[in-house]
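Peer 1: Sequence and predicted structure are below.
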Amino acid sequence: MAQDEASVSVRPGPRHVAIIMDGNGRWATMRGRPRLFGHHAGARRVREIVEACPDLGVKYLTIFGFSTENWKRTQIEVAGLMSLFRSYIRKEARALRDQNVRVRFIGDRPGLDHKLQALMDELEEMTAHCTGTNLTIALNYGGRDEVARATKRLAEDVAAGRLNPADIDVETLPKYLDTCVLPDPDLVIRTSGEARISNFLLWQSAYAEYDFVDTLWPDFSREVFGRAIESYSCRDRRFGGVKG
């Protein structure tokens, strides 16, 4: 039975939005261009979405740039993506700082090349004082890998006597995750029509709302983003409980 529009409870928008930016390759293929053409178009789209966050009430934005599984792609595509990441940081660093955007990176950083790591460190340091939008970029990131690395660090603390096993609970592991200083995402968006989470923020998204949109990432405009935020605001989040 359709719910009367007047009875829909409008709630505050999401504070933290995470996005799986999918569809760059297909977008390029549809235009008869190589996949890297689509990745460059997708990188340009990031700026528009970051700039839209303040007006939409989004304080934290986390984007999935490169997964631990993406190394399986062709050497040409991987090399092109690494070059794109370096270029993006160099081109956008000053604009991000001037827009008061704080940038963080999550993922297995030692698995990336040293030049890229140095640029990541520099951008984090450059924007550490910023108090506006918090942009987190996941590079060489996988949810299972993150949990495994966190568990290893937790086990090391137990072995060293810094942590009592009896004190470990569901609040303990998040302190060891890459996202330990971030709130959990309220809304996870995946573009391009695919309906899977692809090993992204597995622990953190336990109670996130999901929105799988058909739009390919290079076409994911401020307007599409706004509609996703509006849709979220009409959802009833119960976190396992019931009304009343």
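Peer 2: That came through, no problem.

Peer 1: make it CA atoms for all contacts and neighbour counts henceforth
Peer 2: Will do.

Peer 1: list the buried ones in stretch 77-88?
Peer 2: Taking 16 or more other Cα atoms under 10 Å as the basis for neighbour counts, the residues of stretch 77-88 that come out buried are 77, 78, 80, 81, 82, 84, 85, 86.

Peer 1: Double-check residue 222 against residue 47; I have them as touching.
Peer 2: No. Under the contact definition of Cα atoms under 8 Å, residue 222 does not touch residue 47, with a separation of 10.3 Å.

Peer 1: what about stretch 126-138, start to end distance?
Peer 2: 18 Å (Cα to Cα, to the nearest Å).

Peer 1: quick one: which of residue 222 and residue 47 has more around it?
Peer 2: Taking residue 222 and residue 47 together and counting by other Cα atoms under 10 Å, residue 222 has the greater number of neighbours (17 against 13).

Peer 1: Please name every helix or strand in contact with the top helix by length along the chain.
Peer 2: Using DSSP state H, we find that the single longest helix of the chain is helix 75-98. In terms of contacts (3 or more Cα pairs under 8 Å, 6 or more residues apart in numbering; DSSP states H and E), helix 75-98 is packed against helix 35-56, helix 114-126.

Peer 1: how far away is residue 229 from residue 48?
Peer 2: In this structure, residue 229 and residue 48 are separated by 15 Å, where distance is defined by Cα to Cα.

Peer 1: okay, these two: which has more neighbours?
Peer 2: Neighbour totals were compared for residue 229 and residue 48, and residue 229 leads with 21 against 13 (other Cα under 10 Å).

Peer 1: then this one, side by side with the first:
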Amino acid sequence: MYTLNHVFKTYPSTEALTDISFSVENGEIVGVVGKSGSGKSTLLRLLNLLEVPTSGEVVIENRDSKELSKNETRKQKQNIGMVFQQYNLLNNLTVKENVALPLKMVKQKKDAWVDELLTFVGMAHKSQSYPAQLSGGEKQRVALARALVRQPDVLLCDEATSSLDEQNTDEVVRLLQKTHQEFGITIFFVSHELETVKKLCQRVLVMEAGKLLGEVENQPVDIQMNDSSYLETVQRRLAR
């Protein structure tokens, strides 16, 4: 699915990513964790094809992202769903209209599929409500349905639970697990919340200061973010 080979991403004032290499197979649930400024957001922009690396390769289904034409990039983006921290719902559209929006943008109409997704995320009863009438957890359920409406192969979650309380976080995590089981979709879960990552992800990529410190397997544990050595903390508390 994804292979990154010695990826660097440099901006005029900083080197955001330094020599990043890893591979992710179809159907994996991979966590990307790191403190603020670790490079998580930049990595996500490379994975969703909003940017290309300064050097190195981001290979998607055996194609280097830098070699894709504009049309190929557009088609590949349609295979990637996004779930954001702040939901990104349009306040002037109903729940159903928000979910259907990605289809409308490509001149498709699939009312039955939209209704099915709203049932899947437990929001069918709010289909005619507006975002202002929803709780944070409900908004994120709608956002997930919208991300799935084009039936993507990859789901990128950018701090998708960071704005939620513990109960709603657990509900969204269970829904992502259900999504993985039902659709076999590849999930990247980008977060600074290790407690949440350990509930969902099979494998964890640990980042700090633009570098990939290592990969560890997930094992449920209590995690604190203020330990002096971030990689050692994650390895000790996530890995077997």
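Peer 2: Yep, that arrived. Every value quoted in this text rests on a predicted model; they were computed, and no experiment measured them.

Peer 1: With both chains overlaid, what TM-score comes out?
Peer 2: Here the TM-score of the superposed chains, computed with TM-score structural alignment, normalised by the length of structure 2 as the reference length, equals 0.33; 150 aligned residues with a Cα RMSD of 6.5 Å.

Peer 1: Next, the angle helix 114-126 makes with the longest helix of structure 1.
Peer 2: Orientation note: helix 75-98 of structure 1 sits at an angle of 20 degrees relative to helix 114-126 (axes from the mean of the first three to the mean of the last three Cα atoms, to 10 degrees).

Peer 1: And the helices in structure 2?
Peer 2: In chain order, structure 2 shows helices spanning 40-47, 70-77, 95-105, 111-120, 136-148, 166-183, 194-200, 230-238, with DSSP H as the criterion.

Peer 1: so can I have JSON lines of those helices showing distance to residue 17 of structure 2 and mean neighbour count?
Peer 2: Supplementary listing: the helices of structure 2 in JSON lines, determined by distance: least, Cα to Cα, whole Å; neighbours: other Cα atoms under 10 Å:
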{"stretch": "helix 40-47", "distance to residue 17 of structure 2": "7", "mean neighbour count": "20"}
{"stretch": "helix 70-77", "distance to residue 17 of structure 2": "22", "mean neighbour count": "13"}
{"stretch": "helix 95-105", "distance to residue 17 of structure 2": "31", "mean neighbour count": "20"}
{"stretch": "helix 111-120", "distance to residue 17 of structure 2": "36", "mean neighbour count": "17"}
{"stretch": "helix 136-148", "distance to residue 17 of structure 2": "27", "mean neighbour count": "25"}
{"stretch": "helix 166-183", "distance to residue 17 of structure 2": "28", "mean neighbour count": "16"}
{"stretch": "helix 194-200", "distance to residue 17 of structure 2": "21", "mean neighbour count": "20"}
{"stretch": "helix 230-238", "distance to residue 17 of structure 2": "17", "mean neighbour count": "19"}
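
Peer 1: CSV for these, including distance to residue 16 of structure 2?
Peer 2: Conversion of the helices of structure 2 to CSV gives the following (distance: least, Cα to Cα, whole Å):
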stretch, distance to residue 16 of structure 2
helix 40-47, 7
helix 70-77, 23
helix 95-105, 30
helix 111-120, 37
helix 136-148, 27
helix 166-183, 29
helix 194-200, 22
helix 230-238, 18
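
Peer 1: Quick one: the helices in structure 1, in order.
Peer 2: Counting by DSSP H, one finds helices in structure 1 at the ranges 24-30, 35-56, 75-98, 114-126, 143-159, 222-233.

Peer 1: ok, residue 65 of structure 1 touching residue 137?
Peer 2: Yes. The pair residue 65 of structure 1 / residue 137 is scored as a contact, 6.3 Å apart, by Cα under 8 Å.

Peer 1: What is the burial count for the nearest residue to residue 20 of structure 1 once chain neighbours are set aside?
Peer 2: Using Cα to Cα, 6 or more residues apart in numbering and skipping the chain neighbours, the partner closest in space to residue 20 of structure 1 is residue 190 (4.7 Å). Applying other Cα under 10 Å, we find 25 residues neighbouring residue 190 of structure 1.

Peer 1: Any figure for the gap between residue 190 of structure 1 and residue 223 of structure 1?
Peer 2: For residue 190 of structure 1 relative to residue 223 of structure 1 (Cα to Cα), the value is 16 Å.

Peer 1: And residue 189 of structure 1, by the same measure?
Peer 2: Using Cα to Cα, one obtains 14 Å as the distance from residue 189 of structure 1 to residue 223 of structure 1.

Peer 1: can the helices of structure 1 go into TSV with extra columns for distance to residue 105 of structure 1?
Peer 2: Output for the helices of structure 1, formatted as TSV (distance: least, Cα to Cα, whole Å):
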stretch	distance to residue 105 of structure 1
helix 24-30	21
helix 35-56	15
helix 75-98	11
helix 114-126	7
helix 143-159	13
helix 222-233	22
